[in-house]
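Visitor: 3D, please:
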Amino acid sequence: MARQDELRQDVPHAEHARSAADGRTRDAVARLLLEQGPTTAGVLAETLRLSGPGVRRHLDALVAEGSVVTRDARQAAGRKRGRPARQFLLTASGRARAGRGEDGPAELAVAALRRLREAAGEDAVKGFARDRALAMVGEHREHVLAGADRAERATRLAGALTAEGYAATTRGAGEGDGLDARVAGEQLCQHHCPVADVAAEFPALCEAEAEVFAELLGTHVQRLATIARGDAACTTHVPAQRSDQHTGSTTPAVTTGGGPENQGRQVV
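Guide: So this is what the prediction gives:
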């Protein structure tokens, strides 16, 4: 009888341990989605060394709680038609879960910027946004500028942004992405934005970032998407460097629009 009582007491402890382990695994899944952006279940399982059914169980739980949504993966150029793979990506609440402790008091920041705008005007907000963007990459500036060409600079800039909490990556962009070959280049993707909630009301924060990126890369850039506007990542297109161009030889022009009217449009 005493043994049965001990077993009954062990059940809640075992359930609690299992629940805690599930929570840690789901945090790991969310963190990987934050770092890599939209990802398939197969890639998640391989990276985290989980079984396919195991990772799908955790993904189903994250979808049910509203931390993750799914979409069809983009088909690569020349790929045979068929059922597209499913990708999983974080929602706003999922990014908050994955980046816990990094977002800061957004409400206070919004209130402070509103007060700044009321007291000193929109130019003061833009000045603050630029100072913040410069400070964000300031200590990485020389490292980025030391890149041999524009593509390497973009890669170094992604590393600098990751060090600042933006989980950034680069990937080549071209005709396979539905783009004109003339505007091939790099896409700089920031999978996390610590100030997304603030930038939703103050897009000058996003615009200032793009301006600083253009100055570092020595070319115009275009914001294709932003987390602040509900996209999965902040995506900035960096045009390829032609052989007759020299990085930094001209004053860069910047296109920052990321709204629906600008999605998929490139500047050449």
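Visitor: could you use CA atoms for every contact and neighbour count after this?
Guide: Noted.
Visitor: now do the helices in this protein.
Guide: 2-36, 41-48, 52-64, 92-98, 106-120, 122-138, 141-145, 150-163, 196-199, 204-217 (DSSP state H).
Visitor: ok, the nearest residue to Arg229 once chain neighbours are set aside - how many residues close by?
Guide: For Arg229, ignoring the flanking residues on the chain, the nearest one in space by Cα to Cα, 6 or more residues apart in numbering is Ala200 at 6.3 Å. Per other Cα atoms under 10 Å, the neighbour tally for Ala200 reads 17.
Visitor: is Ala200 in contact with Ala228, as I believe?
Guide: Yes: counting by Cα atoms under 8 Å, Ala228 is a contact partner of Ala200 at 4.6 Å.
Visitor: run this one through as well so I can compare:
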Amino acid sequence: MAADTTRDRVLGLIASAGPITAATLAAELGVTPAGVRRHLTALAESGFITEHEPPGTHVRGRGRPAKSYVATTDGQNSLTTAYSAVAVDAVSFMRSQGNLDEFVETKLAQLEAGLRASMPEGATMSERVEALSRALADQGYATSVRPGPGGYTVQLCQGHCPVQSIAESAPEWCEAETRAFSRVLDVHVQRLSTLAGGAHVCTTTIPVSPVTVKEG
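Guide: Okay, here's the model as predicted:
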């Protein structure tokens, strides 16, 4: 049972923080490197994780960066979800009845209200994004926040989505969710990728400071 629990924690961290190396997993979870490698092997054999290949051409050999891992679709689906296939059938039914948009907007309004309540008073944008990430985690999302290039943006990453099966059937959900994030933070955000669209993580870029343009 303990092994299964640790394996779930390994998979959960890969889903929320991947691409992530074995060394980082061991440090974050307080597990020995050998123990992490055993879990990584088992998860890979189950098809729940895969080695992440960064874009571009890379030379293998000495000096090669350490392997990093991401969760596969099967791995994401194996994580606990609050929605069943019945919910997907309900989405199809509502679409056929012409009231899917109303359902999506109603559910996202409820999510938005909860997220808005978590926003700290007088906080910086970076602090607001961190609060948003924690609030989403409380809702069952596996979230992390990463710095963007240049320090002007951050990326809100969701490695697991409790409504992924619904979002796959109704892309309107992801679109409404993005609008909700924008309203909660009171800033334009850009959704770069989604789990429902086949990516290993949902990624939303959020500006945290204005870009200063030098004159002359």
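Visitor: just the TM-score for the two chains, thanks.
Guide: Laid over one another, the chains give 0.85 as their TM-score (TM-score structural alignment, normalised by the length of structure 2), with 207 aligned residues with a Cα RMSD of 2.4 Å.
Visitor: picking that back up, same list, the helices of structure 1, but as CSV with mean neighbour count and distance to Pro239 of structure 1 please.
Guide: Shown next, in CSV, are the helices of structure 1 (neighbours: other Cα atoms under 10 Å; distance: least, Cα to Cα, whole Å):
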stretch, mean neighbour count, distance to Pro239 of structure 1
helix 2-36, 14, 22
helix 41-48, 16, 29
helix 52-64, 16, 35
helix 92-98, 20, 29
helix 106-120, 13, 33
helix 122-138, 17, 21
helix 141-145, 17, 17
helix 150-163, 21, 9
helix 196-199, 21, 25
helix 204-217, 22, 10
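Visitor: among these, which is nearest Arg83 of structure 1?
Guide: helix 41-48 (15.1 Å; Cα to Cα).
Visitor: start and end residues in structure 2 for the closest one, please.
Guide: Under TM-score structural alignment, helix 41-48 of structure 1 corresponds to residues 22-29 of structure 2.
Visitor: got the contact list for Leu205 of structure 1?
Guide: For Leu205 of structure 1, the contact set (Cα atoms under 8 Å, 6 or more residues apart in numbering) comprises 126, 129-130, 133, 199.
Visitor: nearest to Ala181 of structure 1, of those residues?
Guide: When the contacts of Leu205 of structure 1 are compared against Ala181 of structure 1 (criterion: Cα to Cα), the nearest one is Ala133, at 30.9 Å.
Visitor: please say which position in structure 2 the closest one maps to.
Guide: Using TM-score structural alignment, Ala133 of structure 1 sits opposite Leu108 in structure 2.
Visitor: try His192 of structure 1
Guide: Taking TM-score structural alignment, His192 of structure 1 has His160 as its aligned residue in structure 2.
Visitor: what's around the closest residue to its match other than its chain neighbours, how many residues?
Guide: Excluding the flanking residues, the one nearest His160 of structure 2 by Cα to Cα, 6+ apart is Ala142, at 4.9 Å. Here the number of neighbours of Ala142 of structure 2 (other Cα under 10 Å) works out to 24.
Visitor: which residues touch the counterpart of Ala142 of structure 2 in structure 1?
Guide: Aligning on TM-score structural alignment places Ala142 of structure 2 opposite Ala167 in structure 1. Contacts of Ala167 of structure 1 were listed using Cα under 8 Å, 6+ apart, and they are 34-36, 158, 161, 190-192.
Visitor: hang on, the earlier thing: tabulate the helices of structure 1 (TSV), appending distance to Ala233 of structure 1.
Guide: What follows is the helices of structure 1, written out as TSV (distance: least, Cα to Cα, whole Å):
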stretch	distance to Ala233 of structure 1
helix 2-36	9
helix 41-48	18
helix 52-64	18
helix 92-98	10
helix 106-120	19
helix 122-138	18
helix 141-145	22
helix 150-163	13
helix 196-199	10
helix 204-217	12
